[in-house]
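**Q** here are the coordinates; sequence isn't available:
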């Protein structure tokens, strides 16, 4: 097995059009990080001439001395890989990224703990997320909602709300980014900077990589959701709600509309993002209520 540090974007993007992957492993996500001042290392894992995996790291210097690289929710395996091959890949990545010593290479695999990770030291427990399989037909997806979630959706459908597509030029959705930054400051939670969104869209050079839906009553905004589309996957990135005026189930209505539109675009997998049943129980219930698969990542390994 070898590491290819010169892998190009066409090869990367083509592979992820056929294989669902996390946003953090998308080429344009790495470009957005670079535009915001970060450093990215990309590697292809090649075995007997076949590209079997892709790995994207963000990298930085710690205290101006230690080279640290972090792979979030990777590698993306493009082929069926044995435990022995995974172990070999992790060993190669520890030493083959061109980092100077001293160095730290950390990997958060987007998979259950397996023999490939057991020989590494876990330094952080894994978070959980909810994944919706959009290859199901719409009837099956709707039947998968729990009863309360479905009832809220029905209530919103009868409420007079209309779902509209918000424009995808930055000036047209800047209000939503500002709302997200305000929510983050008020509630004290951490998430990907809202400024990454326009950089991601610019890097992909396609506004169809962005889906923004609003729920309006007349000309009044009541709720909004923003999704990033990458390869054959999409990620729920930002949500906003007028808590005082929005009818019951406004976000249910928006998410259902997004599911319909994303499926029509050929998206196979929707990542609803992290669930935290301690400090974000309401949001966690909303995501889990979709009937999606709750995935707890193995953690971060050194």
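**A** Cool, got the structure. The structure displayed is predicted, hence computed values, not measured ones. Numbering: from 1, shown residues only.

**Q** From here on, just use CA atoms for contacts and neighbour counts.
**A** Fine.

**Q** The residue lying closest to residue 149 once chain neighbours are set aside and residue 142: what is the separation?
**A** Among residues not flanking residue 149 along the chain, residue 289 sits closest, at 5.8 Å (C-alpha to C-alpha, 6 or more residues apart in numbering). Separation of residue 289 from residue 142 (C-alpha to C-alpha, to the nearest Å) stands at 11 Å.

**Q** Same check on residue 168?
**A** 28 Å.

**Q** so what's the closest residue to residue 229 other than its chain neighbours up against?
**A** Excluding the flanking residues, the one nearest residue 229 by C-alpha to C-alpha, 6+ apart is residue 209, at 4.5 Å. Contact analysis of residue 209 by C-alpha atoms under 8 Å, 6 or more residues apart in numbering lists 201, 228, 229, 230.

**Q** For residue 48, state which of the residues you listed is nearest.
**A** Residue 48 lies nearest to residue 230 out of the contacts of residue 209, by C-alpha to C-alpha, at 28.4 Å.

**Q** can you pull the contacts of that closest one?
**A** 23, 26, 209.

**Q** residue ranges of the strands in the stretch 151-300 of the chain, please?
**A** 162-165, 210-217, 220-230, 233-241, 269-275, 293-296, 300-301 (DSSP state E, counting those that start in this stretch).

**Q** The structure to be compared is supplied as follows:
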């Protein structure tokens, strides 16, 4: 979502929130028509994120003078036997708003005032001078938690142009992997996905659950995705030895790196480079015009992973800092304290699932 004007007053704009009652196809068509909409606001992500968990997903519309101007997918965790709880809106709302502050205020009024929930929002737009105006007009407070950071590669460019833009060390590693004649499999079929998932489970078992996106979430997301948007899985082997793999999700005209891993042997064989390059070529062939590298934060991303992604020559970006809205009651004060502590401790942890 590009940052619209914030000049008009909230009193003049009549922004309200209304729960969405439709189905997945209608929801995705709505949110993905807006620039800047990402995976986290898609129906399938919300369904996978809340499956078999105490969280519930709520999808809503931002209404302006009777017309739909945007949408927001929020996950909510209510506290038992009380109105208190936590509403977490990540990279939303998306829409076309003349007054962004008023749109955020509609969310604050719904979740914090009407429902009595502590509200936390990670906006989908870049930090600008207008962000302070948005916070003031929305009634939300800024926080010291920086927004999501990543990098994108323009797939409208030719393969040669993309490849030339790689750092020389990254490109040379790719050449060595190509000469090594690794067996690379790329597909959205169940067999390739299961091969990747087994490798990813072994990686997490060795490195710990914080080393990547949880396999249960990946399986849930794959289950909810329609056939034409199943995860693109890529695996690399040599002489029957598994070297590594990655999974990519597609939404609109964007592809996003979701999860990946390499074995020790795979790193020596530069399997990471050929896996990413093979996925990039397939996504480009499928009509995807933008590849998001799925998180690249100089402060939070492990140094080796940051260097690997940074050397692909993409365009870095960082979204605006998180905002919060209070709700009354002692329990909500405890909720706010816990959320603040966790976010300050972990920032926005690596992996799209970890941040939601």
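**A** Right, received. Where do you want to start? The model shown is predicted, which means the values in this text are computed figures rather than measured ones.

**Q** ok, back up a step: what's the burial count for the residue nearest to residue 149 of structure 1?
**A** 18 (other C-alpha atoms under 10 Å).

**Q** cool, the one 4 residues further on as well?
**A** Other residues lying near residue 293 of structure 1 total 14 when counted by other C-alpha under 10 Å.

**Q** Quick one: map it onto structure 2.
**A** Taking TM-score structural alignment, the alignment pairs residue 293 of structure 1 with residue 315 from structure 2.

**Q** Isn't its match up against residue 155?
**A** No. Counting by C-alpha atoms under 8 Å, residue 315 of structure 2 does not reach residue 155; the two are 11.9 Å apart.

**Q** can you give me the helices in the stretch 1-150 of structure 1?
**A** Using DSSP state H, counting those that start in this stretch, the helices assigned to the stretch 1-150 of structure 1 run over residues 9-18, 27-35, 83-95, 115-118, 138-143, 147-157.

**Q** Would you indicate which residues of the fifth one are buried?
**A** Along helix 138-143 of structure 1, the positions that meet the burial threshold by neighbour count (16 or more other C-alpha atoms under 10 Å) are 141, 142.

**Q** Provide the aligned range in structure 2 for that helix.
**A** Taking TM-score structural alignment, helix 138-143 of structure 1 hits residues 159-164 over in structure 2.

**Q** what about the matching stretch, how far off from structure 1?
**A** Once fitted to structure 1, stretch 159-164 of structure 2 is off its aligned match by 2.4 Å on average (mean C-alpha distance after the TM-score superposition for structure 1).

**Q** Which residues outside that stretch are in contact with it?
**A** So stretch 159-164 of structure 2 is contacted by 154, 155, 171, 281 (C-alpha under 8 Å, 6+ apart).

**Q** Residue 46 of structure 2 - how many residues pack around it?
**A** By other C-alpha under 10 Å, neighbour count at residue 46 of structure 2 equals 23.

**Q** Please disregard the earlier target; I meant residue 104 of structure 2.
**A** 26.

**Q** what residue of structure 1 takes the place of it?
**A** Under TM-score structural alignment, residue 104 of structure 2 pairs with residue 90 in structure 1.

**Q** Equivalent analysis for residue 240 of structure 2, please.
**A** Residue 240 of structure 2 maps onto residue 219 in structure 1, by TM-score structural alignment.

**Q** re earlier: for the match of residue 104 of structure 2, list the residues it contacts.
**A** Residues in contact with residue 90 of structure 1 (C-alpha under 8 Å, 6+ apart) are 116, 117.

**Q** let's see 7 Å
**A** With contacts defined as C-alpha atoms under 7 Å, 6 or more residues apart in numbering, residue 90 of structure 1 has no neighbours.

**Q** What of the one 10 residues further on?
**A** For residue 100 of structure 1, the residues meeting the contact criterion (C-alpha under 7 Å, 6+ apart) are residue 67.

**Q** again, but for residue 52 of structure 1
**A** Contacts for residue 52 of structure 1 were tallied using C-alpha under 7 Å, 6+ apart; they are 45, 46, 77, 78, 79.

**Q** at 10 Å instead, please
**A** For residue 52 of structure 1, the contact set (C-alpha atoms under 10 Å, 6 or more residues apart in numbering) comprises 1, 15, 44-46, 75-81, 85.

**Q** and these, which two are the farthest apart?
**A** So, those by C-alpha to C-alpha: farthest apart are 15 and 85, at 19.5 Å.

**Q** higher neighbour count, those two?
**A** Using other C-alpha under 10 Å as the criterion, residue 15 of structure 1 and residue 85 rank with residue 15 on top: 21 against 16.

**Q** nearest residue to the corresponding residue of structure 2 for residue 155 of structure 1 other than its sequence neighbours?
**A** Using TM-score structural alignment, the equivalent of residue 155 of structure 1 in structure 2 is residue 176. Take residue 176 of structure 2 and drop its neighbours on the chain: the residue closest to it by C-alpha to C-alpha, 6+ apart is residue 270, 7.3 Å away.

**Q** The one you found corresponds to which position in structure 1?
**A** In structure 1, residue 270 of structure 2 lands on residue 249 (TM-score structural alignment).

**Q** quick one: contacts for that match?
**A** 148-157, 159, 223, 255.

**Q** looking at structure 2, which of these still make contact?
**A** Contacts from the contacts of residue 249 of structure 1 that recur in structure 2, judged by both residues aligned by TM-score structural alignment, their matches' C-alpha atoms under 10 Å, are 149, 151, 152, 153, 154, 155, 156, 157, 159, 223.

**Q** which of the contacts of stretch 159-164 of structure 2 lies closest to residue 215 of structure 2?
**A** Checking the contacts of stretch 159-164 of structure 2 one by one against residue 215 of structure 2 (C-alpha to C-alpha), the nearest turns out to be residue 281, at 25.2 Å.

**Q** which residue packs closest to the alignment partner in structure 1 of the closest one, ignoring adjacent ones?
**A** In structure 1, residue 281 of structure 2 lines up with residue 260, judged by TM-score structural alignment. Distance criterion C-alpha to C-alpha, 6+ apart; nearest residue to residue 260 of structure 1, sequence neighbours excluded, is residue 138 at 7.4 Å.

**Q** do you know how far that neighbour is from residue 165 of structure 1?
**A** 20 Å.

**Q** what do you get for residue 295 of structure 1?
**A** 30 Å.

**Q** Between the two, which is the more surrounded one?
**A** Per other C-alpha under 10 Å, whichever of residue 295 of structure 1 and residue 165 has more neighbours is residue 295, with 17 against 13.
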